[in-house]
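Chemist: fold the following for me, if possible:
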Amino acid sequence: MRKLMVMALLLSAGHFSNAQSKTDFSKQYIDELYKSGSKIRSLSPNDTNFNDLEAIGRSIGEANFVLLGEPSHGDGGAIQMKTRLVKYLHEKKGFDVLMFEADLYAIMFELSDIKDLNSIDVSAKENIYTCWTESKVSQDLWTYYKKELKGNNPILLGGIDSRHAGNFSKTKLIGNLTDIVRSSQYNVDSEAYRKFVKDLEYILQNEFSSKKNGVDKDNFNTELNKIEEAVKFSSVDPRQRNLWLIEVNNIRNLFDLIILEKSRDIMMAENFIFLSKYIFPGKKIMVWSHNNHNVLDVNTYMSFNPEFAKQWYETDTYKGFTYFGTEIYRAFKDQVYSLAITSGSGNFSPAFFGKDFFHADFTKKAKVPESKEGSLEWYLKTKKTDLLFIPLPNAQGKPSGYPWFSSRLFDLGFEAKMDYTSSFNGVIYIDKTVDLNGQ
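Modeler: The predicted model follows:
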């Protein structure tokens, strides 16, 4: 990495002062990144010889939270690679918790407690997006989870999403919430509580199609604050009480997401911080999510182009816009490691959430967009690279000082020249990926 450090010093001395308008160091930078890369033998979850992944382990170092990204929820190769990484991190690096970018309540209050193997399959498919549970490429993950569940060192599951998209949330949340507040002598027969329940049911069932004026905002928030106080003094065990307090706040997040249209990422970060501190203290955690959520520096997005940057500051967008990764990096700094995955060619499934924002349409298939000349993906393809891990210099969380380069690390369909070094600690390149059916 010495050449990379020298390059950064040159840029900070003045070459980078005008957004690289005079000299473009991207080619030299990508050359050096390529030289620092380590070949990965296979993305197959069945390959349990992890010697080729040790470079990733060394790059992660002492970090306790690893964010496993993907360029699209329909990128089957990324799902296979992440499954192999879960095995490696669990067996060799002591990571025992796997949190999904999925329904916190359904996972924490049902799926994570299920021991019956057949019931796990049913609950997972009902409560986690089907691109990660019903797809052919995801089956190895759940086979492994169930195998480990029977051993001495099981994987613990968690969820961070404020979307209550799972069946368990839609059918059981209100009844279970009513039971716990009733046990604390809360008046669940009051008109205010009945109105709150009616509005919560409306949001749960309609989600993004909910009308903004379809609920009583003042009553909802006032009642939720009272419910929170009641839960604090409930008679359940401390862990369960903490879980319920996190969920009550998550109901507030759901309201803010659907009715007030606030940032989902900051809510997921808040959920993660609470869960890591109060439910999984001292545990090493893997997070299964999209590259876009795992960005460690929110200002990377501002680097898209000068006009966007101008609007970014003139409209104070940067004050409200954030990423999940950015927020937890602010909280935990170098304890967070963000690993992005990108694909050069092949197929993917474009309808990974379907019309209901939950069930993937496995009949849809699309080609990975062709990379533009000069981009990271184009460069690696010209090098006839198959699978490669690239560690990025340790310069995350703020403008890195390293050259910007073109890539689609934020999303499979979004290629742009940006400061990706500020956003990710490492990158895995897959030359030819597959769709959710493994084709």
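Chemist: only C-alpha atoms for contact and neighbour calcs from this point on.
Modeler: Will do.
Chemist: does residue 86 count as helix, strand or coil?
Modeler: Under DSSP: H, G, I helix; E, B strand; the rest coil, the three-state class of residue 86 is helix.
Chemist: same check, this time on residue 186
Modeler: Reducing the assignment at residue 186 to three states with three-state DSSP gives coil.
Chemist: got a list of what the residue lying closest to it once chain neighbours are set aside touches?
Modeler: Nearest residue to residue 186, sequence neighbours excluded (C-alpha to C-alpha, 6 or more residues apart in numbering): residue 230, at 6.6 Å. With contact set as C-alpha atoms under 8 Å, 6 or more residues apart in numbering, residue 230 has these partners: 181, 184, 185, 186.
Chemist: which of these count as buried?
Modeler: Neighbour-count burial (16 or more other C-alpha atoms under 10 Å) is assigned, among these, to 181, 184, 186.
Chemist: need the nearest residue in space to the second one, chain neighbours excluded.
Modeler: Excluding the flanking residues, the one nearest residue 184 by C-alpha to C-alpha, 6+ apart is residue 234, at 5.0 Å.
Chemist: for the comparison step, fold the sequence that follows:
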Amino acid sequence: MINSKLVLMSICFSILVVASKAQQLLIPDMKIFDAKNQTVSNLDYIGKAISDSRVVILGEQDHGDASSMQAKAKLVQYLVEKKGFSVLLWEDDFFAFNQMSSNTNQYSIDSFKSIVSPFWSASTAMQNFWNYLSENARTNKPLRMDGYAIAFRSAYAKRNLRTHLEALLKTRELSLENSGDKNWFLSMVDSLLFNYNNKVEKTEQEKFYSWCDRLKTELRKNKKTANAVDEQLIYNIRATAEYTWLREYRVKHMAANAYWLLQNRYKNKKVIIWTANYHAIRDYGKAVENHPTSGPMYRNAFDKDTVKSFTQLLLEKGQESIYSLACISLSGTYTPRAWVSMDNPVEKIVVPEHSIENILNKQTSSSLFIDLRTLPTDHLLQSPWYMTPVLHTRSLISQWAYVFDGILFIKEQKGLKEPAE
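Modeler: As a prediction, the model looks like this:
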């Protein structure tokens, strides 16, 4: 564990050593970013940084960050129109998205919008983006949308999952169809849909997992199965049970869904993943290595897959062509716990004095894009610095070039209910 006073002394010493040279390096390595006024034609510096990456992961500190969402929306537009990206994956219901994306002609943009989390679909700041997606859907090359979250939270899933599962058992001639456990199994699935905190005895948990594993094996061997999507559905049902009953493995299962989509449905496509900064971290161990509790927890974890980040897991699965971008904020306000309610009162953003956010603030009056991949080794930002990458209440110290590929520095953040720019 690193003593906090020693860390602070190290930071101050680093500043004194490299300050004069770093001041000259800072401006040329950064680009002004203006989500409101810049056109996509003026964002080629983003394209240069991303280079030939097949997957771009766009994070945000908190789901109550309206300004970050608007910035990400502008980046999506650029990636689609100038870099040939054709797929957008949301951190939302895999099942509902899978059903709709398989029959895109039957569903409108509003249908897709209805299964995206409210802070991304219903907030004022996002409406221009949804208008853009609606216009894009009428082009000859519409953007495909899909989801990779495991939980069946959408109204669509609640209406359709059981019916779909019953049909699957019958048409695929699975053993559960004629088993006395069929109604029990379906009732357990219902409980996962409508009772997120239900308590289930250990023996019933194991029985449920056993049936999920058996169904997956049967689907894999069944010649009537046209593709692997039904097997992945059963995987998601099991994963939802694990998360609901054990509160574990959510990120691991989201990464498995995203990897499945990248390798199967969108194998040769360029894909944008819309998510949180937490999931955009390339190396979670590096991000928290100096934290007094999270650092030891990561190092001592029995199953490392339970503590690794989403992007880290994708990288380890062999998905190497990834560019991860984090949005960070200096000041302003955000809507806390927006996943519970977008009506929560906004809170003020405060960052530590010795932080990347304050270093950047001293260099410009604008928001900035920084490509961490190309910073010189003696650049000030290559040194360990405090930053608040996740939510707005937890500052960490790290060498951030090991954690993210790029940073979008938002000068002033706004909450979801504040006037959109």
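Chemist: so which of the buried ones among the contacts of residue 230 of structure 1 is the closest to residue 383 of structure 1?
Modeler: Checking these against residue 383 of structure 1 with C-alpha to C-alpha, the nearest one is residue 181 at 61.4 Å.
Chemist: so which strand or helix has the closest one?
Modeler: helix 167-182 (DSSP states H and E).
Chemist: over to residue 130 of structure 2?
Modeler: Per DSSP H and E, the secondary structure element for residue 130 of structure 2 is helix 127-136.
Chemist: for residue 389 of structure 2, same thing?
Modeler: Element membership of residue 389 of structure 2, judged by DSSP H and E, is strand 385-390.
Chemist: for that strand, what is the distance to the chain centroid?
Modeler: Relative to the mean C-alpha coordinate of its chain, strand 385-390 of structure 2 is positioned 17 Å out (C-alpha atoms, centre = their mean, to the nearest Å).
Chemist: so it matches what in structure 1?
Modeler: Using TM-score structural alignment, strand 385-390 of structure 2 corresponds to residues 405-410 of structure 1.
Chemist: re the thing from before, and the residue nearest to residue 184 of structure 1, helix, strand or coil?
Modeler: coil.
Chemist: burial check on it, number of neighbours?
Modeler: Neighbour count for residue 234 of structure 1, taken as other C-alpha atoms under 10 Å: 19.
Chemist: which residue ranges of the stretch 1-150 of structure 1 form helices?
Modeler: 2-10, 26-36, 54-60, 76-92, 104-109, 117-127, 139-149 (DSSP state H, counting those that start in this stretch).
Chemist: what's near enough to touch residue 336 of structure 2?
Modeler: Counting by C-alpha under 8 Å, 6+ apart, residue 336 of structure 2 touches 62, 63, 64, 344, 345, 346, 347.
Chemist: should've said residue 31 of structure 2
Modeler: 45, 368, 369, 370.
Chemist: neighbours of the first one, how many?
Modeler: Yep, that's residue 45 of structure 2 we're talking about. Using other C-alpha under 10 Å, residue 45 of structure 2 has 16 other residues around it.
Chemist: which residue lies closest in space to it, excluding its sequence neighbours?
Modeler: Nearest one to residue 45 of structure 2, counting by C-alpha to C-alpha, 6+ apart, is residue 31 at 7.5 Å.
Chemist: quick one: map the one you found onto structure 1.
Modeler: Alignment note (TM-score structural alignment): residue 31 of structure 2 maps to residue 38 of structure 1.
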